[in-house]
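>>> Kindly generate the corresponding structure for this input.
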Amino acid sequence: MATAEQIKALIKSYIEDDDARFCAVAMQVAAHAARQGHGRLADELRSLVDEAKTRSGTKRRKTPVPIATPRGELSELLVASYPQIRLADMVLTDPLRQRLIRILKEYRQQHKLRSHGLSPRRKLLLTGPPGSGKTMTASALSGELKLPLFVIQLDGLITKFMGETAAKLRLIFDAMDQTTGVYLFDEFDAIGSERAMANDVGEVRRILTSYLQLLDQDTSNSLIVAATNHGDFLDRALFRRFDDVIGFSLPTQDLARELFKSRLSLFNTEQVGWTQVLEAAEGLSHADLTRACEDAAKESILSGTTEIPSERLIAALNERRAIMQ
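Have a look, this model is predicted:
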């Protein structure tokens, strides 16, 4: 019969409407049933999964997918996508999760707030070390609200010509008003840091001034998300312009263990020595831990097993640490 982890994975994938993951877990249950001698049950499960895949494919073909593709000069400034990720896919501290849920709740029920002269949190500043989940959070907000995610390409935005960057910024903010979405300014410290302005008191300062003016003037229905790895370097004037400033950090041991359990839910981790694994994970980011899980999972799959030994996971973590040094 299905293991406890498989049952949890089935329920989670159903809640998140993740058909591919649901079918993958169901096939794991079928394989487990076959190994225990329940051949008829295994065959029935496989048949049901095949039927579900067929129906799911037909449903997807009948459902048109809205496409919001930047055109003209905007095509050099914005990259559009439709993330499927949800907050439930992320391993977060409870306080951080509650703050993100509050943002979603305010956005979804903004009509109630506006009827009382209040506005939802729309302008967000995310700070924290690389790989701590800032970009993934923007994707999750996009997925939860079923809005397109537009990532601003800073290399196309910043030019050497006076005034040209400000004009491009205006194009982006005009797009926010015309096409509702989640607009992500990643690596925002490139234009918002005091250090950048110290190195170039000309164009960078003008860019920041233009950004602050446009941010203040924005009355669109879009979410504006700025993410930075160097919150300490940002100009202090920026912080009061945002509706919310959210800090991210490296995972604690409890959070790291939860992440491992989530990412490896389809594998047998009963023999994992968590004390040694968590020691090896110390100081690594969420992204590093996720990649290590994927590397260990790939090796197990190619070795023909569903078991994740401690040494395999620790080796993957050490490899990630070596890459980051």
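
>>> okay, CA-based contacts and neighbour counts for the rest of this
Will do.

>>> Run a quick neighbour tally on residue 289.
Close neighbours of residue 289, defined as other CA atoms under 10 Å, add up to 25.

>>> Against residue 262, how distant is it?
Distance, residue 289 to residue 262, using CA to CA, to the nearest Å: 11 Å.

>>> Now do the contacts for residue 263.
290, 293-294 (CA atoms under 8 Å, 6 or more residues apart in numbering).

>>> ok, residues contacting stretch 156-164?
Stretch 156-164 is contacted from outside by 76-77, 165, 168-169, 203, using CA under 8 Å, 6+ apart.

>>> Double-check that residue 26 belongs to a strand.
No: using DSSP: H, G, I helix; E, B strand; the rest coil, the assignment for residue 26 is helix, not a strand.

>>> Surely it and residue 11 touch.
No: applying CA atoms under 8 Å as the test, residue 26 and residue 11 come out as separate, 10.9 Å apart.

>>> structure for this one too, so we can compare:
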Amino acid sequence: MATAEQVIALVRSYTRQDEGRFLQVAAQVAEEAEARGQNRVAAEIRGLLDDAAAQSGVIRKSADPIPLARPRGELAGIMSVAMPDRRLGQMVLSDDLSKRLDRIVKEQRERTRLRERGLEPRRKFLMTGPPGTGKTLSAGAIAAELGLPLFTVLLDGLITKYMGETAAKLRLVFDAMTERRGVYFFDEVDALAGSRGADNEVGEARRILISFLQFLDEDKSASLIFAATNHPEILDRAFFRRFDASILFGLPAAELVQPLVEETLVGFKLENLDWYAIRGAAHGLSQADIVRASDDAARVAVLEHDGHLTTAQLIESLRENATQAR
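The predicted structure follows:
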């Protein structure tokens, strides 16, 4: 049943007439009920939520994370939480990557149908690729699609901050997965490879790697687990085998440059830009680099050119970011 924090969150959102927040909390109650095997309760709550959505039309979204999802005690120093609202349809993705991420969401939404045929939805994913290619944003978008909180664990900082007790702290994270269904994002898992730092840090990282893989194998929760690395080459094959799938996030193809810029520069007149030249200047840059360069060019346009954005300004910003990225 609902926890005290959930009841408080429901009452608070009701008194504030925050419909979106109320429905988010109620949906989380349903998810947790299902995870405990209370399928009838979960189905009844979801039925009521569907009725409410049909009656209200567009559901207002809350910008704030649900308080009940905030890690407490020792967990507060290990991971952060957010309720992302940017969905997959709002991201600029390659067709192949978009299909793969959509399939993850569909498997979770249709997990009852899969189980009726003796199948389980995939829950454990390894994200690989250069920095700034959308790994973190994609994990957040999947959380938004499923109405789940996004819990982020930064392993690199965890190892150095809790030297000698990291495995025990990591156990708390995996315990939380059973108690609170969500999307759990482990960033920089290459830190577990122990290829950098002092000798004692290397040994600690290897011990944590063994614990992490053991916890991953043993996890039977309803939560989704995403682990991200910029350096898959330093991870051994045993690491890859622990995941249901590995997803590659590459640098954007030339045809994605224009949509990335257009999405970032909403409100600017872009019809006269030389997209061929811009695509050339963006070659080799990550999605994050292109977005950052577009923002830089926009600031220059507003402050120095009365809001008029030119191809030359954008190319200059792209080249500056290319220099910084090297």
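
>>> what TM-score do we get after superposing?
The TM-score (TM-score structural alignment, normalised by the length of the first structure) is 0.75; 266 aligned residues with a CA RMSD of 2.5 Å.

>>> From residue 13 of the first structure, how far out is the residue mapped onto residue 241 of the second structure from the first structure?
With TM-score structural alignment defining the correspondence, residue 241 of the second structure maps onto residue 240 in the first structure. Distance, residue 240 of the first structure to residue 13 of the first structure, by CA to CA: 39 Å.

>>> Of these two, give the one with the bigger neighbour count.
Taking neighbours as other CA under 10 Å, residue 240 of the first structure and residue 13 compare with residue 13 leading, 19 against 9.

>>> just to revisit the earlier point, present the contacts of residue 263 of the first structure as a markdown table; the columns should include neighbour count, distance to residue 32 of the first structure and secondary structure.
Shown next, in a markdown table, are those (neighbours: other CA atoms under 10 Å; distance: CA to CA, whole Å; DSSP: H, G, I helix; E, B strand; the rest coil):
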| residue | neighbour count | distance to residue 32 of the first structure | secondary structure |
| --- | --- | --- | --- |
| 290 | 18 | 26 | helix |
| 293 | 23 | 22 | helix |
| 294 | 16 | 22 | helix |
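
>>> Return the closest of those residues with respect to residue 21 of the first structure.
Of all the contacts of residue 263 of the first structure, the one with the least separation from residue 21 of the first structure (CA to CA) is residue 294, at 15.1 Å.

>>> okay, residue 26 and residue 11 of the first structure: which has more neighbours?
Neighbours were counted for residue 26 of the first structure and for residue 11 using other CA under 10 Å; residue 26 has more, 22 against 13.

>>> which residues sit in contact with the more buried one?
Counting by CA under 8 Å, 6+ apart, residue 26 of the first structure touches 10, 45-46, 49.

>>> Next: residue 232 of the second structure.
Each residue near residue 232 of the second structure by CA under 8 Å, 6+ apart is listed here: 128-129, 190.

>>> aligned partner of residue 272 of the second structure in the first structure?
In the first structure, the residue equivalent to residue 272 of the second structure is residue 271, according to TM-score structural alignment.

>>> my bad, residue 123 of the second structure
Residue correspondence to the first structure (TM-score structural alignment): residue 123 of the second structure is matched to residue 122.

>>> Neighbours of the spatially closest residue to that match that is not a sequence neighbour, how many?
Ranked by CA to CA, 6 or more residues apart in numbering and with sequence neighbours excluded, the top spatial neighbour of residue 122 of the first structure is residue 223, at 4.7 Å. Neighbourhood size, residue 223 of the first structure [other CA under 10 Å]: 24.

>>> All the strands of the stretch 1-150 of the first structure, residue numbers only.
Secondary structure of the stretch 1-150 of the first structure (DSSP state E, counting those that start in this stretch): strands at 78-81, 123-127, 149-152.

>>> Include distance to residue 160 of the first structure and mean neighbour count when you put the ones you listed into TSV, please.
Output for those, formatted as TSV (distance: least, CA to CA, whole Å; neighbours: other CA atoms under 10 Å):
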stretch	distance to residue 160 of the first structure	mean neighbour count
strand 78-81	19	19
strand 123-127	26	22
strand 149-152	18	24
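
>>> For residue 309 of the first structure, which of these is the nearest?
With CA to CA as the criterion, residue 309 of the first structure lies closest to strand 123-127 of those, at 34.8 Å.

>>> mean shift between that closest one and the second structure?
By mean CA distance after the TM-score superposition for the first structure, the fitted strand 123-127 of the first structure averages 0.4 Å away from its aligned residues in the second structure.

>>> Residues contacting that strand, please?
Outside strand 123-127 of the first structure, the residues within contact range by CA under 8 Å, 6+ apart are 134, 223-231, 239, 242-248.

>>> Restricted to helices, list those residues.
Counting by DSSP state H, the contacts of strand 123-127 of the first structure place 134, 239 in helices.

>>> coming back round to it: of all the contacts of residue 26 of the first structure, which two lie farthest apart?
Using CA to CA, the contacts of residue 26 of the first structure span at most 14.9 Å, a distance reached by 10 and 46.
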